[in-house]
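Enquirer: got a predicted structure here, sequence first:
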Amino acid sequence: MCDIIGRKREIAELRRYYDSGRAEFVAVYGRRRVGKTFLIDEMFHDNMVFHHTGLSPYDRRRKITLRDQLQNFYFSLLRQGMEDIAQPKSWMEAFFLLERFLETCDNGARQVVFIDELPWMDTARSGFLTALEAFWNGWGNMRHNLLLIVCGSATSWMLDNLISNKGGLYGRLTGEIKLSPFTLKECEDFYLSRGIKMSRYNTTQAYMIMGGIPFYMNFFNPSYSLAQNIDALFFARNAKLGDEFERLFNSVFDNAEDCMRIVRLLGSRHSGFTRKEIAEKTGLNPNGDFSKMLKALIGSDFVVKYVPFGMSKREEHYKLIDSFCWFWLHFKEGKRIGQEDYWQRHLKESDVASWRGIAFEEVCLQHIAQIKYSLNIAGVSSQQSAWVVKGDEETEGMQIDLLIERADDVVNVCEMKFYKSPFVLTKQYAQVLSARMQTMEKKFPALTFHLTYIGCTELVRNEYSDIFTASLTLDDLFVY
């Protein structure tokens, strides 16, 4: 097994399932490209008796059918040593053949069976779930040396049909693992392991674009600068990630076009939209399928649902949190750029600077645990949200993109700044911040508000900086 970056908790869980001495049925899920297959392959490649991957439904030429999936499963059986069998005509027959194969090669040792991209195998009216249920309930759960691991990027399918199954597979999973994108520290370790030298400033910028997704990061050329790598991956002719947005959604979601429509809308406002607003602005019918799409986007870590500060649960908002999608919508789809060295030539333009500010706020939102640890409040229960106050003729509107509302009645009001040089708080901006704090204290008198600086660089100490009760830098986001 090669060195795996991060994933310590997941590795410990998988080892526990392997050593349990009983039949185990484990589901591993998470955003596409996050490294699920790599983790399982590296953990168990020496002990894997059977490995199969479903065929991707993303094919511009034709639709993948049940026959295609069954043929692919048949070939996997042949490749891994099964002989003298005909191609199965149903999933019930296919899983029976798998039972025969596993019995034939059973020597008493742990048998690891890995079925990757399981949701892709469940084509319309295929009877796949019924056959999987029969395989596990009628045979697998009695094999004390069997470790069945299934993976899927279609997180909503994994949640609905396995983890929250109400039918024959109800309660049958013995374990579930959700794999999340890398943290900044794990990205730093990943780049170092690949011989890629980058400052923490550039590692953070890379995170703003790649979102901690190992598959994307693996394309980086060590001899290129960050800007050169971004051009090569997104803007060059035949760029490796040139069609990734559509490919990503088509391979994960049944209603890919509608899901992309929702994401495009969410990408137009940093604070997000209510369910009603999303339905109205996209023209989608707010029915059960609409709810499933929102649930699927949340489950796949593209979207988060939150209640804006000071509002009731009826005001729940949906917000885009995937850094890759933010970057794609702003620069690839929004601009239709034809310049192959675009990123290198436009690094200092105001549009890029404006995007960096928003993107850094997203990075902070994805590192709440590190922020809390650095503020010495890791043990305090909390929830994070945003607060938007619409202005009128008498009062000026304001927006705070990150508040950490704590169980001890303290709220950290986070001011996030992505500047290359140390941040100097001016008298004018200090007055703006002070006015915001006074507004919040007046509106919520039972709470204590701590203005908290989170920046790429240090906060310069001057006559105005004492308005901040705490200040964090990039190093505090890289703690683990």
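Expert: Now that the structure is in, tell me what you want to look at. Numbering: from 1, shown residues only.

Enquirer: drop to CA atoms for contacts and neighbour counts, all remaining ones
Expert: Will do.

Enquirer: which residue, other than its chain neighbours, is closest to the residue most central in space within the chain?
Expert: In the chain, the centroid-proximal residue (CA atoms, centre = their mean) is D301; its distance is 3.8 Å. Residue nearest to D301 in three dimensions, not counting chain neighbours: R31, with 6.3 Å by CA to CA, 6 or more residues apart in numbering.

Enquirer: doesn't the one you found lie inside a strand?
Expert: No. The assignment for R31 (DSSP: H, G, I helix; E, B strand; the rest coil) gives coil, which keeps it out of a strand.

Enquirer: residues contacting it?
Expert: Neighbouring residues of R31 by CA atoms under 8 Å, 6 or more residues apart in numbering: S153, A154, T155, L179, S180, P181, S300, D301.

Enquirer: ok, it to N165 distance?
Expert: As judged by CA to CA, to the nearest Å, R31 and N165 stand 20 Å apart.

Enquirer: for the residue in the chain sticking out farthest from the centre, helix, strand, or coil?
Expert: Note on the chain: the largest separation between a C-alpha and the mean C-alpha position, by CA atoms, centre = their mean, falls on D84 (43.0 Å). Three-state assignment for D84 (three-state DSSP): coil.

Enquirer: what are the ranges of the strands in the stretch 201-350 of the chain?
Expert: Using DSSP state E, counting those that start in this stretch, the strands assigned to the stretch 201-350 of the chain run over residues 273-274, 303-306, 317-320.

Enquirer: show me what counts as buried in the second one.
Expert: Which is strand 303-306. For strand 303-306, the buried set under the neighbour-count rule, 16 or more other CA atoms under 10 Å, comprises V303, V304, K305, Y306.

Enquirer: quick check: the last one vs W328, distance?
Expert: Right, the one you point to is Y306. 23 Å.

Enquirer: what do you get for the first one?
Expert: Taking CA to CA as the criterion, V303 is separated from W328 by 15 Å.

Enquirer: the third one now?
Expert: Separation of K305 from W328 (CA to CA) stands at 21 Å.

Enquirer: is the residue nearest to the centre of the chain in contact with D322, as I believe?
Expert: Yes. Between D301 and D322 a contact is recorded at 6.9 Å, counting by CA atoms under 8 Å.

Enquirer: can you redo the strands of the stretch 201-350 of the chain as CSV with distance to K427?
Expert: Shown next, in CSV, are these (distance: least, CA to CA, whole Å):
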stretch, distance to K427
strand 273-274, 34
strand 303-306, 34
strand 317-320, 33
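
Enquirer: of those strands, which is nearest M1?
Expert: M1 lies closest to strand 303-306 among these, at 33.7 Å (CA to CA).

Enquirer: below is an additional structure, to be compared with the one above:
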Amino acid sequence: MNKILGREQEKSKLLKVLNSKQAEFLAIYGRRRIGKTFLIRHFFNKKGLYFELMGQHDTSYKIQLENFYIAILKTFQPDIPIKKPESWKEALSILTIFIKKHIFDQKIILFFDELPWLATKRSGLLQALDYEWNTEWNQIDNLKLIVCGSASSWIIDNLINDKGGLHNRITGTIHLKPLTMKESAAYLKSKGVILKPIQLLELYMVMGGVPFYLNQVEKGKSSIQIINNLCFQEEGLLFNEFHRLFRSLFYHSDAHYKIIREIARKGNNISRKALIESTGYKSGGGLKKILNELKSSGFIKEFVPFNKKERDYVIKIVDEYTLFFLQWIEPLQSISPIIHPNYWLNASKEPKYRTWSGFAFEAVCMKHINQIIKSLKIENLAAGIGRWQFIPSKGSKNNGAQIDLVIDRFDKSINICEIKFANEKYVISKSDAKNLVNKINVFESKTKTKKQIFLTMITTMGIKKNIWSEDLVDSEVILKDLL
């Protein structure tokens, strides 16, 4: 499949880069397997002279230069032999010589894929790139330089926010994020895979909108079969994917894993202060660097609770596969079991499935805030979103409360959203109703808000009407609204 599905904003940006009347330097970043290489290759296919060099993980400087040499031969097919470069400065100078032979022919697209793997500390590539861009390439109006990397924090620190020679040289950036549920459904449909919304959701809660994972989905199988084959067979892609993924992204991946594991252990909701106390890290550069790397790679996100200051943020895991791996796959790896062919069918009946599915559906909803707001018809009213909780002190008779999603509005109103996953219409029981009333009362009391409160239920299949739903619920959002 060579067609780019979805990615409308990204394609629009790439088209502007291509049609620009000046040299462009575009940096693309996003978690591994997200489709960065596919997007660039297929968008720029047959749109000009295209040179591509892909970095290799944990590969020597010498081999990377050999790969460059092969790419030069493949792209330019020189009539006479050329000397193999012995440094990146020499290599990029050779590239410039060949570029200038085609300077008036067509667009020139230079694509350096997985740049962090190419530009290791002593390689000198960044310095050579800095020199070549500033002295030669930025003067070639039809040249488009594109660099990308899965180590997102490296791209941000060394290119986008660089204070050295590449400072302010980047002319554009693209943060490539996972596909939405709607885009994922279109992607699967292009493969002949058509699933009901609830089965599509279960797949999305396991693998998110990661194209490489979605590409493994087989036609004619249910979500339970697909998950079982990919996640609970030793040869399944996602059974051993997690540690491969972390090792390829982070130089000291054990530290990143420790942080991720602790966030999950604390119910996927932890403050920075609590994280420092539970892990033993000091509040300094080391922890900040790890959190920034996890955040920029799309594994975690910081949420500022409603009515709180920015420094009071809580940290949550937002990568669906990570949540799934820690809950379901990792325990099996540690005991090396013989996995039953119907493992996931049986596991989905366990009580912990309810806990996991609740967290996972909430993570999905947080990635589809725009769709939720659109469904509520408050696109022009929504002022901000957040979470909120109140934990009473020990010995206090006050009730605590936690609200999944708070949507603050410009019209003196607030939507308090309760997110519930179920395989059928959700039934609000008497105890549920009491809990919802408590949440609203505690929220109003502790925030001292004078705004109108609307209770919104976000569910998979909708809510079953009864006296409690009629009394309490002001609006609904269902799974189909996210598609």
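Expert: Now that the structure is in, tell me what you want to look at. Remember, predicted model here, so these are calculated numbers, not experimental data.

Enquirer: ok so, going back, which one of the strands of the stretch 201-350 of the first structure lies nearest to A369 of the first structure?
Expert: strand 303-306 (16.1 Å).

Enquirer: the second structure: matching residues for that closest one?
Expert: Per the alignment by TM-score structural alignment, strand 303-306 of the first structure matches residues 300-303 in the second structure.

Enquirer: cool, stretch 445-455 of the first structure as well?
Expert: Alignment of stretch 445-455 of the first structure against the second structure: residues 449-459, by TM-score structural alignment.

Enquirer: would you say I28 of the second structure is within a strand?
Expert: Yes. Judged by three-state DSSP, I28 of the second structure forms part of a strand.

Enquirer: which residue in the second structure aligns with the residue farthest from the centre of the first structure?
Expert: Counting by TM-score structural alignment, D84 of the first structure corresponds to P81 in the second structure.

Enquirer: now swap in W157 of the first structure and tell me
Expert: Looks like W157 of the first structure aligns to W154 there (TM-score structural alignment).

Enquirer: which SS state does its match fall under?
Expert: Put simply, W154 of the second structure is helix when judged by three-state DSSP.

Enquirer: okay but L459 of the first structure is in contact with V424, surely?
Expert: Yes. Taking contacts as CA under 8 Å, L459 of the first structure lies within contact range of V424: 6.4 Å.

Enquirer: more neighbours, these two?
Expert: Taking other CA atoms under 10 Å, L459 of the first structure and V424 do not tie; L459 has more neighbours (21 against 14).

Enquirer: which SS class is N423 of the second structure?
Expert: Following three-state DSSP, the label given to N423 of the second structure is coil.

Enquirer: now which residue in the first structure aligns to it?
Expert: Using TM-score structural alignment, N423 of the second structure pairs with K420 in the first structure.

Enquirer: residues in contact with its match?
Expert: Counting by CA under 8 Å, 6+ apart, K420 of the first structure touches Y201, C456, T457.

Enquirer: which of these tops the neighbour count?
Expert: Highest neighbour count within those, by other CA under 10 Å: C456, with 24 neighbours.

Enquirer: for the residue farthest from the centre of the first structure, give its distance to E396 of the first structure.
Expert: 77 Å.

Enquirer: after the helix ranked longest in the second structure, which helix or strand is next?
Expert: The longest helix of the second structure (DSSP state H) is helix 430-447. Heading C-terminal from helix 430-447 of the second structure, the first helix or strand you meet, by DSSP states H and E, is strand 452-459.

Enquirer: gap between that next one and the chain center?
Expert: Offset of strand 452-459 of the second structure from its chain centre (CA atoms, centre = their mean, to the nearest Å): 27 Å.

Enquirer: what of stretch 274-282 of the second structure?
Expert: Mean-position distance between stretch 274-282 of the second structure and its chain equals 25 Å (CA atoms, centre = their mean).

Enquirer: what do you get for stretch 202-220 of the first structure?
Expert: Per CA atoms, centre = their mean, the centroid offset for stretch 202-220 of the first structure relative to its chain is 13 Å.

Enquirer: how about stretch 131-139 of the second structure?
Expert: The chain centroid and the centroid of stretch 131-139 of the second structure are separated by 33 Å under CA atoms, centre = their mean.

Enquirer: can you check stretch 322-336 of the second structure too?
Expert: 20 Å.

Enquirer: likewise stretch 367-383 of the second structure?
Expert: So, by CA atoms, centre = their mean, the centroid of stretch 367-383 of the second structure is 20 Å from its chain's centroid.

Enquirer: pull the residues that contact it.
Expert: Contacts of stretch 367-383 of the second structure (CA under 8 Å, 6+ apart): T180, C365, I407, D408, R409, F410, D411, S475, E476, V477, D481, L482.

Enquirer: ditto for stretch 34-52 of the second structure
Expert: Identification of contacts with stretch 34-52 of the second structure by CA under 8 Å, 6+ apart yields 2-4, 11, 14, 28-30, 71-72, 75, 106-113, 148, 176-178, 210-212.

Enquirer: mind listing what's buried along that stretch?
Expert: Using 16+ other CA under 10 Å as the test for burial, stretch 34-52 of the second structure gives I34, G35, K36, T37, L39, I40, F43, F44, L49, Y50, F51, E52.

Enquirer: measure the second one to I28 of the second structure for me?
Expert: If you measure G35 of the second structure against I28 of the second structure using CA to CA, the figure is 11 Å.

Enquirer: do the same with V477 of the second structure
Expert: Plainly put, V477 of the second structure is 34 Å away from I28 of the second structure if you go by CA to CA.

Enquirer: could you do I403 of the second structure as well?
Expert: The gap separating I403 of the second structure from I28 of the second structure is 35 Å, by CA to CA.

Enquirer: quick one: which of the strands of the stretch 201-350 of the first structure is nearest K442 of the first structure?
Expert: Of all the strands of the stretch 201-350 of the first structure, strand 303-306 sits nearest to K442 of the first structure, with 23.6 Å by CA to CA.

Enquirer: what's the average per-residue distance for the closest one once overlaid on the second structure?
Expert: Here the mean offset of strand 303-306 of the first structure against the second structure after fitting is 1.2 Å, by mean CA distance after the TM-score superposition for the first structure.

Enquirer: report all helices and strands that that strand contacts.
Expert: helix 288-299, strand 317-320 (3 or more CA pairs under 8 Å, 6 or more residues apart in numbering; DSSP states H and E).

Enquirer: contacts for it next, please.
Expert: Residues from elsewhere that reach strand 303-306 of the first structure (CA under 8 Å, 6+ apart): L294, L297, I298, E316, H317, Y318, K319, L320, I321, D322, S385.
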